[in-house]
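In: Here is my input; please provide its structure:
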Amino acid sequence: MTVSLYTAIENQIKRAQSNIYTALPAKVINFNGHTVSCQIMINRIIANGQEITIPPLVDVPAQFPHAGGFCITVPIKAGDEGLVVFSSRCIDGWYISGQQSKPLDNRINDLSDGFFIVGCNSVPNKIPDFYHNGASMQTDDGSTHIRLTKGTIYIKGNIIHEGSTEQLGNYNQVGSYNQTGGNTVSSGTLKAENVITNKGVSLNTHVHNGVQKGNNNTGAPNEG
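Out: Here you go, the predicted model:
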């Protein structure tokens, strides 16, 4: 094989490879809860060296962990970065029906058959407060988070809980406790350093009026 023939074949292979897409970084334009429209962030260079911007991709399925009746989601916003992975064959038949299907088009590794994986970030958009000592679910700045280490779950932020709570083990609270409805029932012993009723009467230091020796009861405690 002559050098010129080898070069011609090599160039033809490279030209064919330039039309095959495997994965490219992208930035979200909008998100509808299932698919994204996104802009590919790597431009294409054609044979004459000209740089071409790839048109925005539309209806790209977004990937979230989802199996067994459970899922983990994040609110994808315009400007978020990720990676678009391209299927080797047309996905239209499966995508519409959810069933095993033959390819409805002969396209291969085409821009029309992408899946968006959120969170593949460039250096300027990396996670600013990365937690290295365990698993973390958090805001970017770390101001609110749930962090898991061996033996400990740490939560920072306000908690709103709907439903019943059952705790096995001891409970230690630092701070105030306020109950706005319902009753408190305990089958054990309640101990408190200082107890004050809603009328301001201290059960530790209160006094009664009308006290005198005998079999009669004392008067009501004086309000604080």
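In: Please make it C-alpha for all contacts and neighbour counts, starting now.
Out: Noted.
In: if I look at the closest residue to residue 26 other than its chain neighbours, how far off is residue 22?
Out: Leaving aside its sequence neighbours, residue 26 sits nearest to residue 40 (Cα to Cα, 6 or more residues apart in numbering; 4.3 Å). Here residue 40 is placed at a distance of 12 Å from residue 22 (Cα to Cα, to the nearest Å).
In: still on that earlier bit, ok, how many other residues are close to the residue nearest to residue 26?
Out: Using other Cα atoms under 10 Å, residue 40 is surrounded by 23 other residues.
In: Check residue 101 too.
Out: Residue 101 - counted by other Cα under 10 Å - has 13 other residues nearby.
In: Does the residue nearest to residue 26 touch residue 54 like I think?
Out: Yes - using Cα atoms under 8 Å, residue 40 is in contact with residue 54, at 6.4 Å.
In: And the helices in this protein, which stretches?
Out: 3-17, 92-97 (DSSP state H).
In: could I get these as JSON lines with distance to residue 124?
Out: Below are these laid out as JSON lines (distance: least, Cα to Cα, whole Å):
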{"stretch": "helix 3-17", "distance to residue 124": "30"}
{"stretch": "helix 92-97", "distance to residue 124": "34"}
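In: how about JSON lines for those, with mean neighbour count added?
Out: Converted to JSON lines, those look like this (neighbours: other Cα atoms under 10 Å):
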{"stretch": "helix 3-17", "mean neighbour count": "11"}
{"stretch": "helix 92-97", "mean neighbour count": "12"}
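In: Please identify which of these is closest to residue 75.
Out: helix 92-97 (22.3 Å; Cα to Cα).
In: and for comparison, fold this next one:
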Amino acid sequence: MDPRFQWDDATETLEALADDLAARVRISLPVKLTKDSDGHTVALQPLIKAVQKAPDGKVSLVSLPVISDIPIQHGGGGGVTVTHPHKEGDEGVFLFSHRSLDAWWQQGGEQPQIDARMISHSDGFYLPNVRSTPRKLSNVSTTSTQIRSDDGKHFSDWNPTTGTISHSVDGGKHVSTVSKDGGITHSADNGKHVVSLTDGGISLKTAMKLAMDASKGLDVKGPLAVTGKITSTQPIGAGILNGALSGGIGAIVGTLITLGVLASGAPSERIQQARYIINAAWSR
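Out: Got it, this is the predicted structure:
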């Protein structure tokens, strides 16, 4: 018994009653998941122990029972919802409902209260990801919004100041960035392969062989500058001349085109391929 009940003092009596009433009012509790969620409801273990007083006045701390079948609060609205997995051991907050949720939970819409209970452990909502200090995130950005893994190795970053959206995986091994000033950049394998699309044009850099498979051909409009040797599995220009050139004038034009295309080859290769293509053209 509270010692204050042992004296006939109105003020002490009212204070004791107020304390008892406050102890019965529940608002929220930190909790953790006792098992993986199905994405709709969770089972929660309250992380604040209750004070239990025995008839002899002895006080002890006891764990509160597991709270089951609690709806998850998913962020969203307007037809869009953000979801994520809820795993055993995740922390959050259990928010008590003032009235019974049973009818609303089962049918939705405005429903009558079918049970007289109030502020019960049976009624409430789970608000995920409120963390205790031992589980706090490291390297939290204070200048941008991120969707990230807890270890920070994978994230999407939205920076309103720089106007940049970045996606990074595997600790920055692969990065895609969209910037209001820098255009679009895709970087793979720690920068070994980079594709950039900017106001100045499109650039491609790779440390390995670049293969292109275009079953219907490749069309290039505008000047084409190539640095380095050009090789082909077939004589360059043969496809252009076959069926397209006929007569003496055509052959002369074809010869000039062929010699121009072969300008980047070695002298012996140029003479050999030019001879082959000219003979093929004249033979038609």
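In: give me every residue that touches the residue mapped onto the residue nearest to residue 26 of the first structure from the second structure.
Out: Alignment note (TM-score structural alignment): residue 40 of the first structure maps to residue 46 of the second structure. Counting by Cα atoms under 8 Å, 6 or more residues apart in numbering, residue 46 of the second structure makes contact with 29-32, 63-67.
In: how does it look with 10 Å?
Out: 28-34, 63-67, 91-94 (Cα atoms under 10 Å, 6 or more residues apart in numbering).
In: Let's see which of the residues you listed end up in strands.
Out: 28-33, 67, 91-94 (DSSP state E).
In: Looking at the residues you listed, spot the one nearest residue 266 of the second structure.
Out: residue 91 (69.7 Å).
In: What's the match for the closest one in the first structure?
Out: Match for residue 91 of the second structure (TM-score structural alignment): residue 81.
In: Tell me how many other residues crowd residue 76 of the first structure.
Out: Around residue 76 of the first structure there are 19 residues (other Cα under 10 Å).
In: list the residues that contact both of residue 40 and residue 54 of the first structure?
Out: residue 111.
In: give me every residue that touches the residue nearest the centre of the first structure.
Out: With distances taken as Cα atoms, centre = their mean, the residue of the first structure nearest its centroid is residue 74 (4.2 Å). Contacts for residue 74 of the first structure (Cα under 10 Å, 6+ apart) come out as 33, 64, 118.
In: would a markdown table of those with neighbour count and distance to residue 184 of the first structure be doable?
Out: Conversion of the contacts of residue 74 of the first structure to a markdown table gives the following (neighbours: other Cα atoms under 10 Å; distance: Cα to Cα, whole Å):
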| residue | neighbour count | distance to residue 184 of the first structure |
| --- | --- | --- |
| 33 | 12 | 42 |
| 64 | 14 | 42 |
| 118 | 20 | 46 |
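In: What about those residues, which are in strands?
Out: Counting by DSSP E, the contacts of residue 74 of the first structure contribute residue 118 to strands.
In: which among the contacts of residue 74 of the first structure gets closest to residue 152 of the first structure?
Out: Nearest to residue 152 of the first structure among these: residue 64, at 26.2 Å, using Cα to Cα.
In: gap between the aligned partner of that closest one in the second structure and residue 89 of the second structure?
Out: Using TM-score structural alignment, the partner of residue 64 of the first structure in the second structure is residue 74. Residue 74 of the second structure sits 18 Å away from residue 89 of the second structure, taking Cα to Cα as the criterion.
In: Equivalent analysis for residue 112 of the second structure, please.
Out: 35 Å.
In: which of these two has more neighbours?
Out: residue 89 (14 against 10).
In: Just to check, that one is in contact with residue 47?
Out: No - counting by Cα atoms under 10 Å, residue 89 of the second structure sits too far from residue 47 to count as a contact (11.3 Å).
In: Common neighbours of the two, please.
Out: 31-32.
In: any idea how far residue 17 of the second structure lies from residue 219 of the second structure?
Out: 87 Å.
In: Against residue 34 of the first structure, how distant is residue 83 of the first structure?
Out: Residue 83 of the first structure is 16 Å from residue 34 of the first structure, by Cα to Cα.
In: which one of the two has more residues nearby?
Out: More crowded of residue 83 of the first structure and residue 34, by other Cα under 10 Å: residue 83, with 21 against 12.
In: which ones are touching the more buried one?
Out: Shown in contact with residue 83 of the first structure (Cα under 10 Å, 6+ apart): 23-27, 40-41, 62, 114-121.
In: Which single one of those is nearest to residue 147 of the first structure?
Out: residue 119 (18.8 Å).
In: What number of neighbouring residues does that closest one come out with?
Out: Other residues close to residue 119 of the first structure by other Cα under 10 Å number 14.
In: Residue in the second structure paired with it?
Out: Match for residue 119 of the first structure (TM-score structural alignment): residue 129.
In: could you pull out the strands for the stretch 51-200 of the second structure?
Out: Using DSSP state E, counting those that start in this stretch, the strands found in the stretch 51-200 of the second structure span residues 59-62, 67-71, 75-77, 80-82, 91-96, 124-128, 145-148, 155-159, 164-169, 174-179, 183-188, 193-198.
In: which stretch among the ones you listed comes nearest residue 8 of the second structure?
Out: strand 59-62 (24.7 Å).
In: elements contacting the closest one?
Out: Judged by 3 or more Cα pairs under 10 Å, 6 or more residues apart in numbering; DSSP states H and E, the packing partners of strand 59-62 of the second structure are strand 50-53.
In: What helices and strands are in contact with the strand it packs on?
Out: By 3+ Cα pairs under 10 Å, 6+ apart, strand 50-53 of the second structure packs against strand 59-62.
In: how far does the strand it packs on sit from the chain's center?
Out: Chain-centre distance of strand 59-62 of the second structure: 44 Å, with Cα atoms, centre = their mean, to the nearest Å.
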